[in-house]
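Engineer: The following comprises the amino acid sequence and a computationally predicted model.
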Amino acid sequence: MGLRRTPEADIEPGETVSVVVRDCPDLSIVAKVTYVGAARIGLNFQRVPLSDQELSRVYLSAPRWQRLSVWVKRSAWSGGRRLAVFTANTLLRALILKWVRPRFIFAAYGTQRQAATYYSPSLARFMPLNLILGYIRHQDMRGLMVAPQYLEHELQSEPPKVRHYIEQLQRDFRGAERIALVGRLPNFVKKAEIEIDSPLVEGSRGTRFMLWDVARALRRRPQYLEHDSIVVLGGAGRIGSAVCRDIARLYAKVLAFDPRYTEEEEVETGDGILLRTANPERLADQRLYIALTQNGDEVLELGPYIPSGSLIADDTHPCIDFDARTELEQHGISVEKTVLSHNEFSMWPRMPAWNNRDIPGCLVEALVLLHHPELTDNDFIAFCHEAERLGFAGRLVEPLDD
């Protein structure tokens, strides 16, 4: 952000300053000076948790012409994106499919809020069930991100809609060699009594590889070198239980925390100790966490039990949102998002709250299998080594707030 510089302003790049908003003297925001020119000062605001009321005050303190400018830009961006989605799924859909010839499909779904970033109810009536929402390129392979007009809560509670989604997906993209199922979609598919076999890809190995790689990276952080234990929140789930076994090779003790456990159990894995528990008091002396709960904001309920100085690696879907992260940060708990990356991968437009270079774990499994379809489900370590050899890497990033 840039501010007009007054003649008396004596300031240097790199300084940290406190910016007081006009008409809001009790509200100040910390920023770092990035540029000092003759007439302008460039600022990089640190992430500051502002309430909706405070944001409204800041917005209303701006001159009317600035508020109008912001409204026009936001409306143009939102309208442009919706128009692009509408055009891609009506007038240009056949041309896009002919040009892309997708080898893989990233099968997604979303909440009402996420869907609203792509289309409005009035436009939805004129578009097909399964919408093309993004173009993906990985090395010399092309793919598409596709999502149904059905929302997450509908897929969760209505198996016929899941069957309709998957069956139509396979009809729409007959040439796709792999269809990666994102997030909880594999659970919805199994609940709908659909077999997950080729071209459908469950995606758990890609997610497990990502978390295995992230768990290795956490051990290398200086502030956690002395910690030889880690907690998996949601450890009783389909992926959570597998992740616990995977990272037991890396840590002396893994706590699988999940309210679904009816009794506490300690298991010797051969590599370390796995403690399955529903007792939140067990979290009191733990600093490292991987979140795999069904909804990211469920983690907030555990905030009082997680000690200050802890780090949560968030792999939930939907992820831990801004408000929940803000509350956790007030307790001294950091949240970072888990992603997989590859320098030859890109997605356009990017998904909400994602960087266009970051790859969901489930999609990585599909990409690895396109290179090596002979990899079996039983050999997870071989899959990890192949994913590493192909250049995929798990990492933690600052969450994006869309």
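Structural biologist: Arrived safely, thanks for sending. Not measured: the values here are computed from a predicted model.
Engineer: C-alpha only now, for contacts and for neighbours.
Structural biologist: Noted.
Engineer: secondary structure element for the closest residue to residue 347 other than its chain neighbours?
Structural biologist: Among residues not flanking residue 347 along the chain, residue 136 sits closest, at 4.4 Å (C-alpha to C-alpha, 6 or more residues apart in numbering). Element membership for residue 136 (DSSP states H and E) is strand 130-138.
Engineer: how about the helices in the stretch 1-150 of the chain?
Structural biologist: 52-61, 64-88, 93-100, 112-116, 121-124 (DSSP state H, counting those that start in this stretch).
Engineer: Pasting the second one now:
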Amino acid sequence: MAAFRSMIQTEEIQGIPLSPGRQRSTMKRMHGEYRRHVRSGIRLPVNLSFANHTIATRTLDISAGGLRLKIPDQLAIQPGEVVDVDFRDKAGMRVTATVAHSGKSHIGLQLDRNRFSKQQLNELSNASPSWQRLTTQAKRGLWTHCRRLAILLANTGLRPVIHALVRPQFLFAVYGNRQQVETYFTPRMARFMPSNIVLGFIRQGGARGLLVAPQFLEEELQAESDKVRLFLERLQRDYPNVQRIALVGRLPNFVKKAGLDISGPLVEGSLGTRYMIWDVARQMRERSQYCQQNSIVVLGGAGRIGNAVCRDLTSLFETVIGLDPRYEEDRHITTDHGTVLQTANLAHLHDEKLYIGLTHHGDAVLDFYTHIPPGALIADDTHPCISLEARERLRQRQIAVEKVVLSHEDFLMWPRMPAWNSRDIPGCLVEALILLRQPAVGEGDFSAFCDEAKFLGFTGHLIRPLDE
């Protein structure tokens, strides 16, 4: 949320007017960021204080990172205003929040600095009537069952109909851990569905595609190459006419480990990810608190993408530190624009404020986060991403985490992936989308790919991670 407020404020300061369409688009995204938190449905009486006004109202929803409040129709509160909220039934509980969304009769608030702890949420929940708690549980359970039922129908009786209606031009091949998979289906349901499961619909302009995953978990694909080969063989057998198959996260590594070539229609996705990170790193340096930074750290710099990202970022920073335990000694590499330091020495982190997270798992940052100084910012592009619990530990050391995404006004994914907004695009998917339009830009020329991505309207963003 802060990233979008910063974007609006920066453009206004620079004298760049926002069109009405751009304002609506930005506000829609800001409201979407608020709604992506897990909400409790708690309704409690509160006093709202702002600009020398105090009004009695009530909450409509409370989450760890925000609130939604009922506001009288005649009272206007604009996004960006800072307000105080006192809980009348919980003496001494007071929070300061920023207005993220303003509707006709309600406002959405974002807690920027302090969040509700689990204990505080439990206290607030216990202060609400029992029928509210039961209603919230029932709604959550109903939504979970409806989503799973939809996946079951989409992969049994309705599967041929979906294929005929969508006629996919591309696929996004994904995987997940047990928690992510159970968002969509249970092991019992899996017995009635095919090995490769349709999980969602994707639209980019006039191009249509499907989100498809195997029944294998991430750890199975990592450990057993036979299952990787089986996944891709069945995928290409089921969809012989698709033009591109984008591989998510570490899947390209699993494919190479299995001895398979990543060639048409398979798309590695590294160019899209590199463009996304480069664009986001440029924006990180433009923030006022980091504008003097001449260096940045890539966590996981020895990886397939990390090594290329380090070189890409020398066009923005004098020094790029590629931190990875696989490096046995420090090594300096000079590029046309700057220097890459390849190292495993954690002492190099002590004075660094900007970080790109590319480790094999987001929570790997907990192995060395005590070496990261307060005030640092981690742009997270890991899969799975840095968890809520890990972010809370980082926050205690005043280390901020924001999620790296790409966006495009014509993009839609439904239902959204866990930990993603429906209009945010994983970088590894973008390359396939661009290659549908311009096949020639996939030849490895990073500069040409960036130019094409910008021309087509793809933009990198840093957003608040989901609390799930």
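Structural biologist: Okay, I see it. Bear in mind the structure is a predicted one, so any value in this text is a computation, not a measurement.
Engineer: what's the matching residue for the residue nearest to residue 347 of structure 1 over in structure 2?
Structural biologist: The equivalent of residue 136 of structure 1 in structure 2 is residue 202 (alignment by TM-score structural alignment).
Engineer: Could you pull out the strands in the stretch 101-250 of structure 1 for me?
Structural biologist: All strands of the stretch 101-250 of structure 1, identified by DSSP state E, counting those that start in this stretch, fall at 104-107, 130-138, 141-148, 178-181, 200-201, 229-233.
Engineer: What lines up with residue 79 of structure 1 in structure 2?
Structural biologist: Checking TM-score structural alignment: residue 79 of structure 1 goes with residue 145.
Engineer: my guess is residue 302 of structure 1 contacts residue 279, does it?
Structural biologist: No: Residue 302 of structure 1 is beyond contact range of residue 279, at 10.6 Å (criterion: C-alpha atoms under 8 Å).
Engineer: quick one: contacts for residue 159 of structure 2?
Structural biologist: residue 153 (C-alpha atoms under 8 Å, 6 or more residues apart in numbering).
Engineer: can we see that at 10 Å?
Structural biologist: Under the criterion of C-alpha atoms under 10 Å, 6 or more residues apart in numbering, the neighbours of residue 159 of structure 2 are 151-153, 193-194, 197-198.
Engineer: picking that back up, quick one: closest of the helices of the stretch 1-150 of structure 1 to residue 150 of structure 1.
Structural biologist: Smallest distance to residue 150 of structure 1 across the helices of the stretch 1-150 of structure 1 (C-alpha to C-alpha): 9.4 Å, for helix 112-116.
Engineer: Relative to structure 2, which residues correspond to the closest one?
Structural biologist: By TM-score structural alignment, helix 112-116 of structure 1 lines up with residues 178-182 in structure 2.
Engineer: How about stretch 392-401 of structure 1?
Structural biologist: Taking TM-score structural alignment, stretch 392-401 of structure 1 hits residues 458-467 over in structure 2.
Engineer: Count the residues that sit near residue 341 of structure 1.
Structural biologist: By other C-alpha atoms under 10 Å, 22 other residues sit near residue 341 of structure 1.
Engineer: For residue 111 of structure 1, see how far away the closest residue to it other than its chain neighbours is.
Structural biologist: What sits nearest to residue 341 of structure 1 in space, not counting adjacent residues and going by C-alpha to C-alpha, 6+ apart, is residue 358, at 4.9 Å. Using C-alpha to C-alpha, to the nearest Å, residue 358 of structure 1 is found at 21 Å from residue 111 of structure 1.
Engineer: More neighbours: which of those two?
Structural biologist: residue 358 (22 against 13).
Engineer: how about that one, what's its partner in structure 2?
Structural biologist: Structural alignment (TM-score structural alignment) places residue 358 of structure 1 against residue 424 in structure 2.
Engineer: measure that match to residue 190 of structure 2 for me?
Structural biologist: Distance from residue 424 of structure 2 to residue 190 of structure 2, by C-alpha to C-alpha: 28 Å.
Engineer: Next: residue 259 of structure 2.
Structural biologist: Where residue 190 of structure 2 is concerned, residue 259 of structure 2 sits at a distance of 28 Å (C-alpha to C-alpha).
Engineer: More neighbours: those two, which one.
Structural biologist: Using other C-alpha under 10 Å, the more surrounded residue of residue 259 of structure 2 and residue 190 is residue 190, with 14 against 10.
Engineer: which residues in structure 1 does the particular helix or strand that has residue 340 of structure 2 in it match up with?
Structural biologist: Applying DSSP H and E as the criterion places residue 340 of structure 2 in strand 339-343. Alignment of strand 339-343 of structure 2 against structure 1: residues 273-277, by TM-score structural alignment.
Engineer: Onto which residues of structure 2 does stretch 150-159 of structure 1 map?
Structural biologist: Using TM-score structural alignment, stretch 150-159 of structure 1 lines up with residues 216-225 of structure 2.
Engineer: Please tell me how far the matching stretch is from the chain's geometric centre.
Structural biologist: 23 Å (C-alpha atoms, centre = their mean, to the nearest Å).
Engineer: and for it, what are the contacting residues?
Structural biologist: Contacts with stretch 216-225 of structure 2, where a contact means C-alpha under 10 Å, 6+ apart, come from 174-181, 195-196, 214, 226-229, 231, 250-251, 253-260, 384.
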